[in-house]
Structures are given as C-alpha cells and as structure tokens.
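Asks: Quick one, what's the 3D model for this:
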Amino acid sequence: MKYWAFLSYSHTDKKWGDWLHKALETYRVPRRLVGKESRDGKIPERLFPIFRDREELPVSADLGANINEALRESRYLIVICSPRSAQSRWVGEEIKTFKKLGREDRILALIVDGEPNASDGKPGFKIEDECFHEAMRYRMVDGEVSEIRSEPIAADAREGKDGKTNAKLKLLAGLLGVNYDDLKRREQERRLKRARMIAAASVALIAIFAALSVAFFFNARAARRARDEARATLSRSDFLQALRSIDEGKDFDALAQLARSLRFNPNNQAARCRLATLLIYRNYPTSVLVLKHDAVVQSAQFSPDGKKIMAVALDNAVRVWDAETGALVGNPMRHNVYVRSAQFSPDTTKVATVSEDKTVWIWDAQNGSLVTSIKHDQRVWSVQFSPDGKLLLTASPNRAGLEKVQLWDADSGMAVGKPLSAGCAQFSPDGKRIATGSEDGTAQIWDVKTGEALTGPMKHDGSIHSVEFSPNGKRILTVWVAEGGNGWAARAWDAGTGRPVGEVMKHPDDVIVSAHFSPNSKRVVTAIACLRLNSAGMVGR
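Replies: The predicted structure is shown next:
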C-alpha cells in the first residue's frame, strides 16, 4: 500500500493534524526494530508517507475520488478525536469508508479534547463532550452502523493522561505492530544514548575549550611577559637619557624623560628616586597667571612695587594688570600707531609710553587715562623716569646727525635744560647724572642740574648703540659697532674720570643685542658671553 496511515480530523483541529503528520513522518524507528517482521511486512526505518486530509469537503459533496483512493491505499486510519470531529460528517464518512474496506481493526484514535463515551451518560460530562464519532463507537454491519459497540484503540494526548509524547508512541506502536512498552523502552534507550553522546560531545568540547584556554593563558602570559620586558627596556632607555640630560644641566628634558620612563614601568625605583630628587631639590617656574591678549605681546614688565604688570601688544595698546588676581587695571592705553616702549614711574602711579608718531605719552597707571603728551620733532626711541620720578629722559637717535637727548618735567611735560647731541642716554642710580652715547662714537657724563659735562669725551671707533650705569654708579658700559666691519664690542668706563676699565669685549662675528652689569657691578653679560671687568677674561657662556 502507498500510505502508512490516513489522518482524519476536523478542520478546527488542524494544528493537531499538522503536529501529528510531522511527528509520524519524521520519526526514526529504533535500529533494533528495523527489518523485523510485522503484520505489514518488514518494519521500515520511517513511516512515510502519511496522508493528511487537509481541508473539509463542501457540505453538499460526496467524498472525492482522491480521498477514497487514499483510504484504500492506507494501512491504517488515525482519527484525531475531539467534540469537533465527533460532529463532523466527513470524519464519519471517512471512518465508514475505511471500515467498509474490512479494516475496522486498523483504526487508531488520538484523543485531543473532550471525553470518550460521554454521550452514554458518563457522570460529570455532557453529551456535547463526546469525542468519538458515532461511526467509531459502533461496528459496521452490512455497510451500515449497527448497535454493536466497538472499542477503538486510543492514545490520549490530553494533559493528565498519556500526554503528547506517550500518545505518539502508542500510535507508532500500533502502526509498527510492536509492543508499546517495548517501543517506549527502546525510545528511552535511544534518548539516553543521545544524551550520553551529547554529554560526551559536551565533555569533548569542554576539554577542547579548556585546552584552548590553557594555551591562551600561557600565550597571554608570554605576551604580557614580552610586553613587560619591552616596556622595561624602554623605561631603562629613558632613564639613562635622563641621567645624561641631568649631567648636561638639562633638567627640564630630564623631567620629561623620567616621566616617560615611569609611564613605561611604574616600578622603576631608580627613575622614581631620581625624579623625586629633581622635584624636591630644584625650583621650577610654574605659570601663576595667564593674561590673555587679542594681539601679539612684544614686551611685559612688573611695576617697581611688584603689584602690577604692564604689557605692550601689537594692537597699539598698553594694558596694566593686577599681579595677584590677573584682573585688568583701568582702561587700555590706546595709541594710533605702533608703541615702541613703555615704563612705570618709580612710584607706580604713572606710565610713560613712546609711539611711532614722535610722541611721548604720560598716563595714569590706575585708570588708564591720559595725563599729558610731549611732542618731538623726530622719532623717539626710549623714555626713562628719573629715580625720584620728577623728570623724564628721552632719546632720539638719527643717522643724519640730528640726535637728541632731552630732559622733561614729568608733571607738566615742559622741557628742562638744553638738549644734548646724543642718540642714547640713561640716568645714574642716584638721578644726579646722565650718561649719553652718540653716533660719532663719543660717550659723556653730564650733571642733571647744571647740564655741564662731568667727564671728557670717551672715544669709540664706531657708533654707540647703548650706554648704562653700573648699579653702584661708579662705572658705565657702552656698546658700539666698530667701523670698517670689525664687528661689535662692549667696554666699561670709570664714571668719575671717564677712563676705560679693562679690555674691550670684542664680538667680531656677532651682534650684541644687549649688555648689562651684574648686581655687584663686577661683571658684564652680553648676548653671548659673561666677562670679568678688570681682566676681560671669559668666565662663562
């Protein structure tokens, strides 16, 4: 026969039909049963195919030829029993047709809902609960349903009864013609075997993962060891570089190298100790205030009392700031042109500025307001307050022989005395003298009150660029550029006699940007060398 079984059910029980159809066709018969003889021949590996009447036929139709043919070609009829199928005309017709084929003993029932024989007045149930169709409850005689009762073989899938799994096995036992208990035992053995195989596979996988984990652990440890060794090597390298930097006096470089060494290896005790030593026994400048400007700042200075900071920027403005808080003091002192220089008065109450429009401006340092201005007939290069703050000294160098140094009253802006022919000048520390230097190579010292020369001319072989008193007022320092391309030079002079002190400090290949006395007036520092005054011997660079 073509089909192992024909599934008969009500359309409303379709989900049960789908489940049973799949469960039967996909069931693998236990290997020990395959090939054994049964009433239907040798037991196959699978019960395939199973015919399923998927849809109910129209009420007015007879069973189709394909249905009748399928019933004839089916070894068994499985009826899915429920109150719906018990009332189904076509379920009844399929049962009757199968019985007429003489296969009444090959009808199997799967109870999914309702109660069998409830229509017999079974206590606790209603007639409507009946799940067996009348054609199943009674035998067929002469092609008609008789009054002789029939006891169909039923598997009960309801909860509390066989359940779906055991109900399926009961149906399979009936289809295969084997003992249910034997099939169930073999199914349990198969499940146990499958479970053992799964367990063995799981153990194998666990072992593999364990081996991989161990390998990963050792590889990771080796990788960490290699990484740590590399970091330790880098740490030692940076530490050695730091030692060289310390020997060369490059403490800031050493700090960076020690920090990098400890970043590579925080446990580098030598680097820790050396870093601690540098930090404890050295003083390093740190930023206390940041004074923001909108333009490039070209110079900045503290006030004489240290309470204010003045900055000159390229936006043609001079600003004063509070040195403690960083707050702006007063309004910016704005100019129409470039500001060359600015200086506080000794008492910090005023600011003198020099701009490119040939003007010296006097400002109130507290509020930034203009006090007075002093016009010149040529560009002014420098301005200086006298030590008592009463006078101003301006210098205007000029390559056309029109140099001018002039004293001014700091309050009124009026000229004091006659101008001197010089391009650079400076007050003595006591404010009683002025030292000047000119383009013609002459330096001289003058009395502030009388305007008389106190020394004879101090001759140089080139144009003088700067002149400065020593802190004790006993000497002056001049810087000039020698004629004939012989380079720059500096020299100290006795401020009382005008006589030279020591040798000329020559810089034939360099430009001297600035030169100043040491605080004890015994040494001079230029842009590139530090020399002893009396011997002009080089002591440092």
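Asks: Every contact and neighbour count from this point should use C-alpha atoms.
Replies: Will do.
Asks: what about A495, neighbour count?
Replies: A495: 23 surrounding residues under other CA atoms under 10 Å.
Asks: Enumerate every residue touching it.
Replies: Shown in contact with A495 (CA atoms under 8 Å, 6 or more residues apart in numbering): I445, T455, G473, K474, R475, I476.
Asks: Of those residues, just the buried ones, ChimeraX syntax please.
Replies: Selection of buried members from those for ChimeraX, criterion 16 or more other CA atoms under 10 Å:
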select :445,455,473,475,476
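Asks: tell me which of the contacts of A495 is nearest to L420?
Replies: Using CA to CA, I445 comes nearest to L420 of the contacts of A495, at 11.0 Å.
Asks: and the closest residue to the closest one other than its chain neighbours, what does it touch?
Replies: In this structure, I445 finds its nearest non-sequential neighbour in A435, 4.4 Å apart by CA to CA, 6 or more residues apart in numbering. A435 makes contact with A425, Q426, F427, S428, A443, Q444, I445, W446, V467, E468, F469, I476, according to CA under 8 Å, 6+ apart.
Asks: For the closest residue to the fifth one other than its chain neighbours, the count of nearby residues, please.
Replies: Going back to what we said before, that points to A443. The shortest distance from A443 to any non-neighbouring residue, by CA to CA, 6+ apart, is to G437 (4.3 Å). Neighbour count of G437, defined by other CA under 10 Å: 32.
Asks: what's the answer for G368, then?
Replies: The burial count for G368: 20, using other CA under 10 Å.
Asks: Quick check: it touching L328?
Replies: No - distance between G368 and L328: 10.4 Å, which falls outside the contact criterion (CA atoms under 8 Å).
Asks: check which helix or strand covers L20.
Replies: Per DSSP states H and E: L20 is located in helix 14-25.
Asks: now for that helix, which elements pack on it?
Replies: If you count contacts as 3 or more CA pairs under 8 Å, 6 or more residues apart in numbering; DSSP states H and E, helix 14-25 packs onto strand 50-52, helix 163-176.
Asks: The structure of the following sequence is requested for comparison with the preceding one:
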Amino acid sequence: MSAITSCAWSPDGTVIASGDSTAIVRIWDASTFRPLHVLDTTKTMTYKVSEKVQVTFTRDGRWLGSVSNTQYCIWDPRSGKLHKVIGPDSPQRYIRYDLMRSVPFDPEGLRIATISWSGMVKIYSIEDQLGGPQLILRPPGGTNEVAFSPDGRLLLAAMKDGTVRVWDTRTGAQVFRLKGHEREVHTACFSPCGRYIASASWDYTVRVWRTRDRACVSAFQPRNARVSHLAFSLDGNTFFFMRDGGTIWFDV
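Replies: The predicted structure follows:
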C-alpha cells in the first residue's frame, strides 16, 4: 500500500494533485474527488534512489511539477501529458551529487530552480523542453533551500554556512549575503512585497531582515523549538512559522 507524501491544490481550486511513496502522481477533481489522471514518474527514471514524490503547481496553474530524489517532471495538469524532465548531468554523478530535493517555480511560472545534494543550484526555463540550465550557481558550503523573489529577479538560498545568500537570476552575481545566525540556515523566504526576508536556523532562532538595507529588524527564539516552515501573510504584515507544538505568528 502506498503512502501519500505530498498534495497541492490548484490555484483555481478545481483540481488536487497528490504524490505517493511509489512515485505515482494523481490529479483529482476537487469537487467530486474523482481521479482525472494517473502519472507514473518511474517511466522516466534512469535510476531509482527514492520514490517519494513532492508536487507543486505554478501560480497560474498552467503547470504541475513533481520532484523525487532523482528527477523533476513538469506536467500539463489538464491533459496529464509530460512536458519536460530534468535529471542529472551524467549517470556517473547521479547517485552522489544530483539528488534533487527542492524545486520552486518562479512567480510567472516560466522557470524553476533546482538544488542537488552537492549544493549546486540551477535555473531552468520551463518552455525550453530540451534545453539545459540557463544559470548554474555553485555556492560554497552547501544549500538547504531556495526561493524566488516576488518579481523573479532575485533568488535566495538558505545556506549550511549559517548565511542567506541572494543572487541576481539574470547574471548569477551575488547581490548580498545576510549574516547573523550561529548555525546553518535550513529555510528562508521572501515576503510577498519583497521588502523582507525571513530565515530560520538550527541555532533555534528566527530572523526577519529588511532587503533594502540588509538590516535584521527582528530576531527571536521560539522556546528552544526548531522551526520547520516559514510563511508571510499575503499583505506581508504578518509572519507565521511552524515549530514543535504548533504555529506562531507575529506582526512584522
């Protein structure tokens, strides 16, 4: 029996996508819960390392992404057809270096950013079905998570060296680096307006930074509990995080 490993609601609320422990993605009618498409991601796998699948919709709902430890697939959720597969650079580097674990879409749904276990970050065009990465970043020390800014011009990374690094997505140049955490940063995100960045570290602290001058405007320790997820409200005025024991929110 398979276990559900992730699910996502389409932006228009009409369909739900789920991924399971056997690398199967299903698309369901949200009103009747009738299965519309069954997508077998194992058919495009060269090597099977982990079969757990995470799913994500683009903001406009045009594309559905599914990611496992071995590849990233982009699907048309309306037809169920496979649009693009992103895998390792070569079979020799596959197992050790190119196990993908986090793949966000940019705000316009035109690009995706991938992280490999080696810490390498790559940005791909979704429309270019056969093309390689548009941009390759090799940050030192390893990368835990990446996220696009609301306008898509910047990409941030939560780093194992305890910093948050931000790059220009067109040139690959590092724009700035945020320092303040004492241990590795495992998650970070932009506010919807792009004025703030929130970060959480294994030093048990959460920090909120102002992007304009890179200043840390708030830092707190949620009772020695590790924070697993960060999020801003849509207006950017309220900040939420999940920790052991519940969800906490603050006025930014």
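Asks: Give me the TM-score for these two chains.
Replies: Once the chains are overlaid, their TM-score stands at 0.82 when taken by TM-score structural alignment, normalised by the length of structure 2; 229 aligned residues with a CA RMSD of 2.0 Å.
Asks: quick one, what contacts the equivalent of H229 of structure 2 over in structure 1?
Replies: Under the alignment (TM-score structural alignment), H229 of structure 2 pairs with S514 in structure 1. Neighbouring residues of S514 of structure 1 by CA under 8 Å, 6+ apart: T526, A527.
Asks: helix or strand for S514 of structure 1, which one?
Replies: Secondary structure assignment for S514 of structure 1, by DSSP H and E: no helix or strand.
Asks: Roughly how far does it sit from G502 of structure 1?
Replies: S514 of structure 1 sits 19 Å away from G502 of structure 1, going by CA to CA, to the nearest Å.
Asks: center of structure 2, which residue is that?
Replies: Nearest to the geometric centre of structure 2 sits P104, at 3.6 Å (CA atoms, centre = their mean).
Asks: wait, isn't that one in contact with I112?
Replies: Yes - between P104 of structure 2 and I112 there is a contact under CA under 8 Å: 5.7 Å.
Asks: what stretch of structure 2 lies opposite the strand or helix carrying M136 of structure 1 in the alignment?
Replies: Secondary structure from DSSP H and E places M136 of structure 1 in helix 134-137. Under the alignment (TM-score structural alignment), helix 134-137 of structure 1 falls on nothing in structure 2.
Asks: residues of the helix or strand following that helix that come out buried?
Replies: Where DSSP H and E defines the elements, the next helix or strand beyond helix 134-137 of structure 1 is strand 138-141. Neighbour-count burial for strand 138-141 of structure 1 flags Y138, R139, M140 (criterion: 16+ other CA under 10 Å).
Asks: List just the nearest of those to M538 of structure 1.
Replies: Y138 (135.8 Å).
Asks: Count the residues that sit near P107 of structure 2.
Replies: 17.
Asks: which residue lines up with it in structure 1?
Replies: So, by TM-score structural alignment, P107 of structure 2 is matched to P387.
Asks: Excluding chain neighbours, what is closest to that match?
Replies: G431 (5.5 Å).
Asks: before we move on, what about A154 of structure 1?
Replies: Leaving aside its chain neighbours, A154 of structure 1 sits nearest to A109 (4.4 Å; criterion: CA to CA, 6+ apart).
Asks: can you pull out the helices in structure 2?
Replies: Assigned by DSSP state H, the helices in structure 2 fall at 91-97.
Asks: With distance to G174 of structure 1 added, can I get the contacts of A435 of structure 1 in TSV?
Replies: Shown next, in TSV, are these (distance: CA to CA, whole Å):
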residue	distance to G174 of structure 1
A425	129
Q426	128
F427	130
S428	131
A443	135
Q444	137
I445	137
W446	139
V467	128
E468	127
F469	129
I476	131
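Asks: With respect to K15 of structure 1, which of those residues is nearest?
Replies: With CA to CA as the yardstick, the closest approach to K15 of structure 1 among the contacts of A435 of structure 1 comes from E468, at 112.3 Å.
Asks: The closest one maps to what in structure 2?
Replies: Using TM-score structural alignment, E468 of structure 1 sits opposite C189 in structure 2.
Asks: Report how many residues lie close to W9 of structure 2.
Replies: 18.
Asks: Now do the contacts for the aligned partner of it in structure 1.
Replies: Here W9 of structure 2 is matched to F302 in structure 1, going by TM-score structural alignment. The neighbourhood of F302 of structure 1, defined by CA under 8 Å, 6+ apart, consists of K308, I309, M310.
Asks: List only buried entries from those.
Replies: Buried, going by 16+ other CA under 10 Å: K308, I309, M310, out of these.
Asks: what number of residues lie near the closest residue to D251 of structure 2 other than its chain neighbours?
Replies: Distance criterion CA to CA, 6+ apart; nearest residue to D251 of structure 2, sequence neighbours excluded, is T238 at 4.7 Å. T238 of structure 2 is flanked by 14 other residues according to other CA under 10 Å.
Asks: can you pull the contacts of T238 of structure 2?
Replies: Contacts of T238 of structure 2 by CA under 8 Å, 6+ apart are F232, W249, F250, D251, V252.
Asks: if I look at the first one, how far off is L110 of structure 2?
Replies: Applying CA to CA, the value for F232 of structure 2 to L110 of structure 2 is 23 Å.
Asks: Same drill for those two, tell me which one is more crowded.
Replies: Comparing F232 of structure 2 with L110 by other CA under 10 Å, the one with more neighbours is F232, at 23 against 15.
Asks: quick one: that one and T22 of structure 2, what's the gap?
Replies: For F232 of structure 2, the distance to T22 of structure 2 - CA to CA - is 33 Å.
Asks: What of P150 of structure 2?
Replies: For P150 of structure 2, the distance to T22 of structure 2 - CA to CA - is 34 Å.
Asks: can you check L234 of structure 2 too?
Replies: From L234 of structure 2 over to T22 of structure 2 (counting by CA to CA), the distance is 34 Å.
Asks: quick one: which of these two has more around it?
Replies: Just comparing L234 of structure 2 and T22: by other CA under 10 Å the higher neighbour count belongs to T22, 18 against 11.
Asks: for the aligned residue in structure 1 for the more buried one, what are its contacts?
Replies: Under the alignment (TM-score structural alignment), T22 of structure 2 pairs with D315 in structure 1. Contact analysis of D315 of structure 1 by CA under 8 Å, 6+ apart lists D294, A295, V296, Y338.
Asks: Could you do S233 of structure 2 as well?
Replies: S191, P192, F239, F240.
Asks: how about a cut-off of 7 Å?
Replies: S233 of structure 2 makes contacts with F239, as judged by CA atoms under 7 Å, 6 or more residues apart in numbering.
Asks: tell me the residue furthest from the middle of structure 2?
Replies: Computed with CA atoms, centre = their mean, the most peripheral residue in structure 2 is T32, at 29.2 Å.
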